[in-house]
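[1] sequence first, predicted coordinates after that:
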Amino acid sequence: MGDALRRFFDQALSELRDFLSLLRDPEGRARLFIELRPVILIALILSMVGVFLLPPLLEWLADVLYPPIEETVTRRRAFGRRVAQTVVTDDPRNELFAPRMLAIYRYLASATALFFVYRAARRALRGEHFASKPSFEATLVSGARTLLSGIGTRETATSAPPLASSPTLVQAAGDGSIAGRYQIKSELGRGGMGIVHLAEDTNLQREVALKELPAAFMASDVMAERFRVEARALARLSHPGIVQVYDLIETDQGSFMAMEFVRGGPLDEYLNGKLPLALDEFYRLAPLIARALMHAHEAGVIHRDLKPANILISEEGEPKITDFGLAKMHEGPKLTQAFTIMGSPAYMSPEQASGEIADARSDIYSLGCTFYEMITGRLPFETSGPQLLLSHLQEEPPRVAELRPETPAHIAELLDRMLAKSPDDRPSLQEIVERIDEAAEASVV
C-alpha cells in the first residue's frame, strides 16, 4: 500500500513538473490552448444544462416524487364535539430535493470539466490532438458543433459542398437547355435550398425562374422530397401575392422547378435605406402579405420560413411570398422530426426554436418579426447564435410604442401580440388584416 501510494505521488509530481515546463514553452502553451478549446465548449454545454434545463426538470420531478401530504386531523369543537378535517401540508423533502440534486450535478460537472482539463494537458504534453483518434470529447464536441452550426440552416447532406462553390446541373448539361424546353439565360441567385436561373420557356415564349435542386443534394431522399413538397405547395396556391409554379421537371439532368419570374427584388433589399418604413407604405404592404399568407393557410400550407428575404417586391411594388422550401402541408409527408430546428433564427417562433412541430401560428410570429422590423427599423432581438434562440424563448422584445411612439396604439399592440410566446395568444391573420386596414382608413381621414 505504501509503495503504491509513493509511486502515485511520484508520478503526480513528475506530471506537474512536465506541465510547468509546458507552460514555460511558447509552443507548449499554444498546444495546450488548442486542446482546451473543446473543453471550454464542453464546460459551456454543462453550464447551460445546469442553468436552463435541469432546475425546472428537478422541480417537476420533486412534485412527482414528493407530492403534498394529506392528513386527517380530529379537532375538538364547542360543546365537546370532535370534527375530522383533512389537512394538506407540503412534504419537507420536496423543497430539499431540487437544491440537493442540483448541487450534486454541479459537483459532478466540475469534476467532469477538471477531468477533461487533465486529459487535454496530457494530450498537449504528448503532442497528440483530441480529434486524431475517436474519443468521447471528439464525439461530444462534434455533435455540439453540428448543432450550433446547424441553427438557422436547413437540412442538407452532411458532405455537401457550399452552394456558393457548387457547380450547377445546368453547367454540367453544357448546352444550357433543360428538358428540351427551358433555355437558360443567366443565374439569378443561390439560396439554402436551390439555385435559381432566369430561363426562356421556348414553348410558351415567356421568361420563367427555373429553380434547380443542387447536385450536392440529389443523393438525399429528404432534400429531394422537400423539393417536390415545395412544388406541390405552390401548385395548389393561386393568389396574386404568391409566386406561381408552372412545372416540375425531373430528368436525368436533375430536378428543376419552373416558376413565375418576378422582376424586382426581395423585401429586405427593398427596405434598405427606408427603415423605419413610412406608415402609409406599411399600411399598403402589410395587408397584402397577410392576405397571401392567409390564402396559403386556408389551402393547408404552412410556410415555416417567412422572412423579408422570402417576400419579393415586384417592379410595380406588389409583394409576393416565395421560397416554400420548408413548407408543410397538412396531409403531406412528415419530413421534419420532433426537436429538429427549422427556419431562420432572426424570424423563428419560440416553438421552432425549441424544436417543436410548428403550425400556422408559427408563421404569424415570423410575420410579426417582419412587420416589427418594417415599423421599428430593427429586429425584435439583435443577438446571434444560441442566445438568439434563447431570446425568442424567454425574453420580451422592446415594445413597438417605445421604439416608434407615433405608431397608432392599436397597431403597436397588434404587433406585440403577434410576438407572443404562446401561440394561443397571437391574433389571427383575419384580425391582423382588419386592424391594419382600419388604421389605413383612419390615416386618410
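    Arrived safely. Values in this document were obtained by computation on a predicted structure and should not be read as measured data.
[2] going forward, measure contacts between C-alpha atoms and count neighbours the same way
    Will do.
[3] Leu237 sits in which helix or strand?
    Assessed by DSSP states H and E, Leu237 sits outside every helix and strand.
[4] look up the closest residue to it, ignoring the ones flanking it.
    Ala296 (6.5 Å; Cα to Cα, 6 or more residues apart in numbering).
[5] what helices or strands is the helix or strand harbouring the one you found leaning on?
    Using DSSP H and E, Ala296 sits within helix 279-298. Applying 3 or more Cα pairs under 8 Å, 6 or more residues apart in numbering; DSSP states H and E, we find helix 279-298 packed against strand 319-321, helix 360-376, helix 429-444.
[6] take this one as well and set it beside the first:
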Amino acid sequence: MATAQEGTHKVQVSVQEPTQLRYRLADQHKWVDLGICKGSQSYQLPNGKVFLHLERDHGLWSEVATRNVAEMDTYLTFRSDDFLSSIHWERILAGGIVVLLLGTLVARKLRAPIDPGTNLEPLIRPDGKVPRRRVGSYRLTGILGTGGMGVVYQAEDDDGNQVAIKVPAPHLVSQSDYFHRFLREIKLGLDLKHQRVVRVLEMPMDQELYVVMEYVDGTPLDKLPIQPWPIEWKLCLEWAAQTLDALTYIHAQGVIHRDLKPSNLMVLRDNSIKLMDFGIAHKVHGTRLTGTDAVMGTPTYMAPEQLQGAEIDPRADLFSLGLILYERLKPGLPYADDLVETLRQKVTQSLPSLRLSNPSFPSAFDEFILTLLAMRPEDRFPSAQTALNSLQPLLTLTKR
C-alpha cells in the first residue's frame, strides 16, 4: 500500500485479474508505472485530473481500460466489460505473422467502440471535417486527400514535425482482403527505406486502424498539368530515371509494386518524384507471383501478363512505367475504356512510336519507352537497373 504524500489522495482499485496500472496527469504526456494490481489495492494518486490506464497483456493483443480520476474518486472497480481490445501491431508485423489467420479476431476487435471516457471523435467524421483530436502522438491539422477508400490527414507532433496519416474507410476494415493488404502496406513500408520511396513511420498502437507516413509536399502525377512539349519530355526523362531508381531498390528487396500508376507517383516542388502506395505490392521471397493474386492492380496500367493472371516478375512494373510515360507524352490513354478490349489490345497490338505524332521526339527516348512497353516480358529491359543505365546518355544530353 502506498503511503500518503502531500498533494495526493488515496484511491482503492479493484480488478478481477492481474492488471498493469499506470497514470499520467491530464496536462502531461509522461506515464508513471504503478505496477501490477491484483484483486484490490490502494494507490496514492496526485490531486487534480488524472488519466488512469489499465492493461492486461495477452501477447499479440491486450485488454485495455481507461478512466479519468478526480480527487473525489476513492473507489474504482473494473470488470471485464470495462476493457476494450488493443492490437500489438509491432509484434504482429515484426513476427511476420500471416494476417489472414488473425483476420476475424483482429477485425472484430478493431470494430470495438472507442472508450467513451477518452472523449475521442471518430477518425473519419460523417461531415467530412477534420476530427478535433490526436492520433497517437500527433494532432490532426488538415485533409490531404479523401475518397471512398478513406482519408489521408496532415498531422503534426508536439515539435511541429509534419506527417501524413492514412485512415481506411470504416466499411473496409471488416473486409479480410482489404485488412490484409493494409497491414501488408504497413509491413512493407516499414522495411523500405529509400529517398525515392514515401516512408512509413509508425504503425497503429491502439484499437484504431491507420498508418503514419512521411509527409510529402507535392502533387500526384495524375493531377499535374502537362507542360509544353520541349519541357514535358525532359521532365518525363527525369521522372523515368528517378522512378527506375526507386524500382531498382524495391525489386532488390524482392518487392513488386504491381500498381504503378500516375496517382502513385508524387511530384515534389523541385520536380523530383517519390513512389508510394504499396497496398497490393508483394514480396516474392525468391518465387514468382502466380494465379489470381497476380491480377490485382489497376487494369489500365497493368502489364499484359498481369492482366491475364499469368506469372509476373519485376518487369511488370517496367511496363506500367512505360505506359505512364507514353500517356504524358501523347495525352490520352492509348487503350479502350472496356476492360476486355483493353486486354485484347495489350496482348495483340504494340503501341505506335511517339515519333509518328511528333517527329522531333528523341529517337533514343522513343525506343526506350517502346522497350518498356513490349508485350512480352522477355522483350523488355531485364531489370530496372538495366533500364536506368540505358537512360544515362540521354540524361547527359539534356543537361548540356
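    That came in fine, so what should we check first? All of these numbers come straight from a predicted model, not from anything done at the bench.
[7] picking that back up, have a look at how far, on average, the helix or strand just after the helix holding Ala296 of the first structure is from the second structure.
    Using DSSP H and E, the helix or strand that follows helix 279-298 of the first structure in sequence is strand 301-302. Once fitted to the second structure, strand 301-302 of the first structure is off its aligned match by 1.2 Å on average (mean Cα distance after the TM-score superposition for the first structure).
[8] show me the contact partners of whichever helix or strand comes after strand 301-302 of the first structure.
    Where DSSP H and E defines the elements, the next helix or strand beyond strand 301-302 of the first structure is strand 311-314. Applying Cα atoms under 8 Å, 6 or more residues apart in numbering, the external contacts of strand 311-314 of the first structure come out as 262-267, 270, 319-322.
[9] among those, name the buried ones.
    Among these, those classed as buried by 16 or more other Cα atoms under 10 Å are 262, 264-267, 270, 319-322.
[10] closest one of the residues you listed to Arg226 of the first structure?
    Thr322 (14.6 Å; Cα to Cα).
[11] who are the contact partners of the aligned residue in the second structure for the closest one?
    Here Thr322 of the first structure is matched to Met276 in the second structure, going by TM-score structural alignment. The contact partners of Met276 of the second structure, by Cα under 8 Å, 6+ apart, come to 197-198, 264-266.
[12] okay, Glu202 of the second structure and His9 of the second structure: tell me how far apart.
    Here the criterion is Cα to Cα, to the nearest Å. By it, Glu202 of the second structure lies 37 Å from His9 of the second structure.
[13] over to Pro122 of the second structure?
    On the measure of Cα to Cα, Pro122 of the second structure and His9 of the second structure end up 34 Å apart.
[14] again, but for Pro131 of the second structure
    To His9 of the second structure, Pro131 of the second structure is 35 Å away according to Cα to Cα.
[15] one more: Leu221 of the second structure?
    59 Å.
[16] now swap in Val347 of the second structure and tell me
    Using Cα to Cα, Val347 of the second structure is found at 76 Å from His9 of the second structure.
[17] which one of those two is surrounded by more residues?
    His9 (19 against 16; other Cα atoms under 10 Å).
[18] map the more buried one onto the first structure.
    Mapped onto the first structure by TM-score structural alignment, His9 of the second structure lines up with nothing.
[19] would you confirm that His9 of the second structure contacts Leu45?
    Yes - between His9 of the second structure and Leu45 a contact is recorded at 5.6 Å, counting by Cα atoms under 8 Å.
[20] what ranges does the second structure have for its helices?
    Remark: helices assigned in the second structure by DSSP state H are 89-94, 103-110, 170-173, 176-191, 229-252, 304-307, 315-329, 339-348, 363-372, 384-398.
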